[in-house]
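Trainee: predicted coordinates and the sequence they were generated for:
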Amino acid sequence: MLEKLFSTKMSADKRKLQLRFSKIRSGNKKAAKITAVVLFAAIIISVISASVYVAVERFENKVSDNPKINELYALKETYIGDAPRVRNILELIYPGEYEISGIELKTDVKPYGLTVNFKVDDRAKFRFIDENALNRMSGILFSLIKNVDELRYLIYDSYSKGDDDTFYGAYYTRQNLCDRLKNNIVTPSYIASATKDLKTFEEYYNLLNATSVAANDSEFLKAVYEFIGEDCEIVVNSSIGVDIAVDNLTESEVRMLERILRANSKIGKYYGTGIYTHLITYDIRDFKKDEYKKCAFLYHIHPDMGLVIVGENFITDSEFNELKSFIVNKSF
């Protein structure tokens, strides 16, 4: 009887113990689940906090997605006399097809200026300089270098014989940059305030990159260079010209133009059409031989056909004098 009671008591205690362990295990599983949920929530909160921090950092203008903008903005408040910082700015923004051969800083008297000398291998490959690239570079320089008043760009090649023998040059002030950009947003005051914070500078930088003006490589200039050849160039400020109403030409004037321009009776056929043509002469330089000559062109723009070259020719000095006298008379 005692043995039976003892066995019964032991069995009951065993069941209670098993039930207690079961509850403990169940509690541990719940605790583990709660711990896992808490850890997961903590991770999510950390990720969100990090994202919010980055967003706030960007909102507060401390960082840009564009590394170049960050590098440029770090160079704000540069002064024209600080050659290393000026050079650092140029290294970040200059057109890659050019090589910077030197810079000159004018810091003794106002207007303070920066001249950038570029070197290319062959000017024949750079007949038509990208004005947009120069505009953007100027916009960045004016915004970062607060006391620079003037910018000059001079481009040389292996045929340049000295500092004065540049085949291309451009001059900028804050005002003429705004005039070149041809919009109402970029003004001298906007340029001056472009670096007040990173957000404003990034907007300004993107606006400069999005602004494009008409290219200089007109159809007519392409035709001129095709005629004069790769080794020749137009001498700067050498052109003279006049618009001509063909219907107003005398017979002797038509014959003179056809003779000098080798037009072979092409001008007379425009009688009665009411068209205007443009006559222009240029001094031409063979930059490899350093030899000079003159040429003349007569052309018009047809509404459907586009550019029409009526006559073109290399001309003698006496022929140039005839055309010059004609141009002067028709200009009044």
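Mentor: Happy to help now that I have it. Numbers count the residues shown, from 1 in each chain.
Trainee: only C-alpha atoms from now on, for both contacts and neighbour counts.
Mentor: Fine.
Trainee: neighbours of the residue nearest to Leu279 when sequence neighbours are not counted, how many?
Mentor: Ranked by C-alpha to C-alpha, 6 or more residues apart in numbering and with sequence neighbours excluded, the top spatial neighbour of Leu279 is Leu298, at 4.5 Å. When neighbours are counted by other C-alpha atoms under 10 Å, Leu298 registers 24.
Trainee: just confirm Leu298 is within a strand.
Mentor: Yes - using DSSP: H, G, I helix; E, B strand; the rest coil, the assignment for Leu298 is a strand.
Trainee: next SSE downstream of the longest helix along the chain?
Mentor: If you go by DSSP state H, the chain has its longest helix at helix 2-59. Downstream of helix 2-59, the next assigned helix or strand under DSSP states H and E is helix 67-73.
Trainee: what about Leu114, which helix or strand?
Mentor: Applying DSSP H and E as the criterion places Leu114 in strand 113-119.
Trainee: could you point out which element follows that strand?
Mentor: In N-to-C order, the element after strand 113-119 by DSSP H and E is helix 131-144.
Trainee: which strands or helices does that following helix pack on?
Mentor: With contacts defined as 3 or more C-alpha pairs under 8 Å, 6 or more residues apart in numbering; DSSP states H and E, helix 131-144 has these neighbours: helix 83-93, helix 174-181, helix 188-192, helix 198-210.
Trainee: presented hereafter is structure B, for comparison with structure A:
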Amino acid sequence: MRPYAVWLSLGANLGDRAETIRAALRQIDTVTATRLVQVASFYETAPWGKLDQPGFINTAAEIETSLPLYDLLHAMQRIEQALGRVRHEHWGARTIDIDLLAAEGKTSDTAELRLPHPYLTERAFVLRPLLDIAPELVVAGRTVRDWWAEPAIQGQQISRAAEVSSPWPLQMIAAADEAGGIGLAGQLLVHAPEDMAHFKDLTLGHIVVMGRRTQQSLPGAAPLQGRINIVLSRTQGDIPGFSVCHSLTELWQLLGRLTLAQPQRKVWCIGGGEIYRLLLPYTEAIALTRLRGRYRADTFFPDITAQFREEVQTAGEAQTAVASFCRLVRRHGGQ
């Protein structure tokens, strides 16, 4: 089956709500023939339907899948069950709720699945996160942006969730030429002293996550000093000075322990191309060195045009003869 896009709504109001949603997103990304494309911010919302229960954290996600629609639905239900969802009460409190909202080129009208979701256009806690990632998605003849502007929707209480507004606080750092090239034969395209200094200034004292080839490209294949070094690889064995994670689940567990111990630590993804693509849905900001010109390259940075925007810089700031330095942040609210 040809891959198609599906938009999901996720919500939780019991236990560690934000971490439960993050756990659901990680499991969604491991479903057969399915990948996580992007995730909205987290929003704090009042309970819906049954009011005598805690508030919710809600978000939305876009995935791409080749699974038949009902197979996907059953996979989402298995994730709910694995994370402790028990369907005791309609609109009642729940550890996690994962709803299919809409699917590219597909509809359903059965007792098991109605698609598009019948309440999609009526609930701010569904529309506001969806506005982050799919403002032009058309539902019932109107875009998500248009539905969000309805007075009845604007009157519903919803706000960015303080302290937990990102699906995961990852940042990326990369140097790319004008064609998006970042590497050739496992090595950087250029070794510019100003870029090396910029990299060190941002990552020193923090956590760096890399793939196996990036680890092997480091000087002497040794860990970067003054940083916690993590390699994400399905097959790599132990490496002295590095923590090796063999799956996203292992990575999240390790990062959870490290950031809990020292919350001020930032988590930087430093490459290479496959790791950038894998972790992009969990990334809030990117420190990008734009190399002037084009180089021979066999590895490229993902296309981030639709998902990220460049922060405004002062004229002439962060410019050198070799490169310019910029910071890109995830678009929210259809920006």
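Mentor: Alright, I've got the coordinates. Since the structure is predicted, the reported quantities are computational estimates derived from the model, not experimental observations.
Trainee: once they're superposed, what TM-score comes out?
Mentor: The TM-score (TM-score structural alignment, normalised by the length of structure 1) is 0.22; 112 aligned residues with a C-alpha RMSD of 5.9 Å.
Trainee: the residue nearest to Leu279 of structure 1 contacts Asn313, correct?
Mentor: No - Leu298 of structure 1 lies out of contact with Asn313 (C-alpha atoms under 8 Å); the separation is 9.5 Å.
Trainee: three-state assignment of Phe125 of structure 2?
Mentor: Under three-state DSSP, Phe125 of structure 2 falls in the helix class.
Trainee: typo on my end, it should be Ile153 of structure 2
Mentor: Following three-state DSSP, the label given to Ile153 of structure 2 is helix.
Trainee: neighbours of the residue nearest to it when sequence neighbours are not counted, how many?
Mentor: Leaving out its chain neighbours, the residue that sits closest to Ile153 of structure 2 by C-alpha to C-alpha, 6+ apart is Ala124, at 5.5 Å. The number of residues packed near Ala124 of structure 2 is 23, by other C-alpha under 10 Å.
Trainee: how much space is there between Ala124 of structure 2 and Arg142 of structure 2?
Mentor: 16 Å (C-alpha to C-alpha, to the nearest Å).
Trainee: cool, Arg212 of structure 2 as well?
Mentor: Between Arg212 of structure 2 and Arg142 of structure 2 the computed distance is 46 Å (C-alpha to C-alpha).
Trainee: neighbour count: the two, which is higher?
Mentor: Neighbour comparison, Arg212 of structure 2 and Arg142: the larger count goes to Arg212, with 20 against 12 (by other C-alpha under 10 Å).
Trainee: so what's Trp7 of structure 2 up against?
Mentor: 60-63, 100-103 (C-alpha atoms under 8 Å, 6 or more residues apart in numbering).
Trainee: between those residues, which sits nearest Trp252 of structure 2?
Mentor: Of all these, Trp252 of structure 2 sits closest to Ala61, with 18.2 Å by C-alpha to C-alpha.
Trainee: list the contacts for the closest one?
Mentor: The neighbourhood of Ala61 of structure 2, defined by C-alpha under 8 Å, 6+ apart, consists of 7-10, 36-40, 130, 133.
Trainee: highest neighbour count among those residues?
Mentor: Leu130 (31 neighbours).
Trainee: Three-state assignment for that one, please.
Mentor: Applying three-state DSSP: Leu130 of structure 2 is helix.
Trainee: how near is it to Leu278 of structure 2?
Mentor: 21 Å.
Trainee: Leu73 of structure 2 now?
Mentor: 23 Å.
Trainee: before we move on, what about Ile173 of structure 2?
Mentor: Going from Ile173 of structure 2 to Leu278 of structure 2 by C-alpha to C-alpha gives 14 Å.
Trainee: who has more neighbours, these two?
Mentor: Taking other C-alpha under 10 Å, Ile173 of structure 2 and Leu278 do not tie; Ile173 has more neighbours (21 against 15).
Trainee: quick revisit: what sits against the residue nearest to Leu279 of structure 1?
Mentor: Applying C-alpha under 8 Å, 6+ apart, we find Leu298 of structure 1 in contact with 261, 277-280, 309-312.
Trainee: let's see 10 Å
Mentor: Contacts of Leu298 of structure 1 were listed using C-alpha atoms under 10 Å, 6 or more residues apart in numbering, and they are 241-244, 257-258, 261, 263, 267, 277-281, 308-313.
Trainee: derive a ChimeraX selection command for the buried subset of these.
Mentor: Command for ChimeraX, covering only those of the contacts of Leu298 of structure 1 found buried under the criterion 16 or more other C-alpha atoms under 10 Å:
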select :241,242,243,244,257,258,261,263,267,277,278,279,280,281,309,310,311,312,313
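Trainee: if we can go back for a sec, which of the contacts of Trp7 of structure 2 fall in strands?
Mentor: Among the contacts of Trp7 of structure 2, DSSP state E puts 60-63, 100-103 in strands.
Trainee: got a winner among the residues you listed for most neighbours?
Mentor: The most crowded member of those, judged by other C-alpha under 10 Å, is Ala60 (30 neighbours).
Trainee: the strands in the stretch 151-300 of structure 2, which residues?
Mentor: Taking DSSP state E, counting those that start in this stretch, the strands of the stretch 151-300 of structure 2 run over residues 158-160, 170-176, 181-184, 187-188, 207-210, 228-232, 243-245, 267-269, 283-291, 299-300.
Trainee: the longest one packs against which elements?
Mentor: For strand 283-291 of structure 2, the helices and strands in contact under the criterion 3 or more C-alpha pairs under 10 Å, 6 or more residues apart in numbering; DSSP states H and E are strand 34-39, strand 170-176, strand 181-184, helix 193-203, strand 267-269, strand 308-310, strand 323-330.
Trainee: swap in 7 Å and give it another go.
Mentor: On a contact count with 3 or more C-alpha pairs under 7 Å, 6 or more residues apart in numbering; DSSP states H and E, strand 283-291 of structure 2 meets strand 170-176, strand 323-330.
Trainee: point out the most buried one among these.
Mentor: strand 170-176 (a mean of 22; mean count of other C-alpha atoms under 10 Å).
Trainee: contacts for that one, please.
Mentor: Residues from elsewhere that reach strand 170-176 of structure 2 (C-alpha atoms under 7 Å, 6 or more residues apart in numbering): 182, 267-270, 282-291, 301.
Trainee: grab the nearest non-local neighbour of Glu62 of structure 2.
Mentor: Trp7 (4.5 Å).
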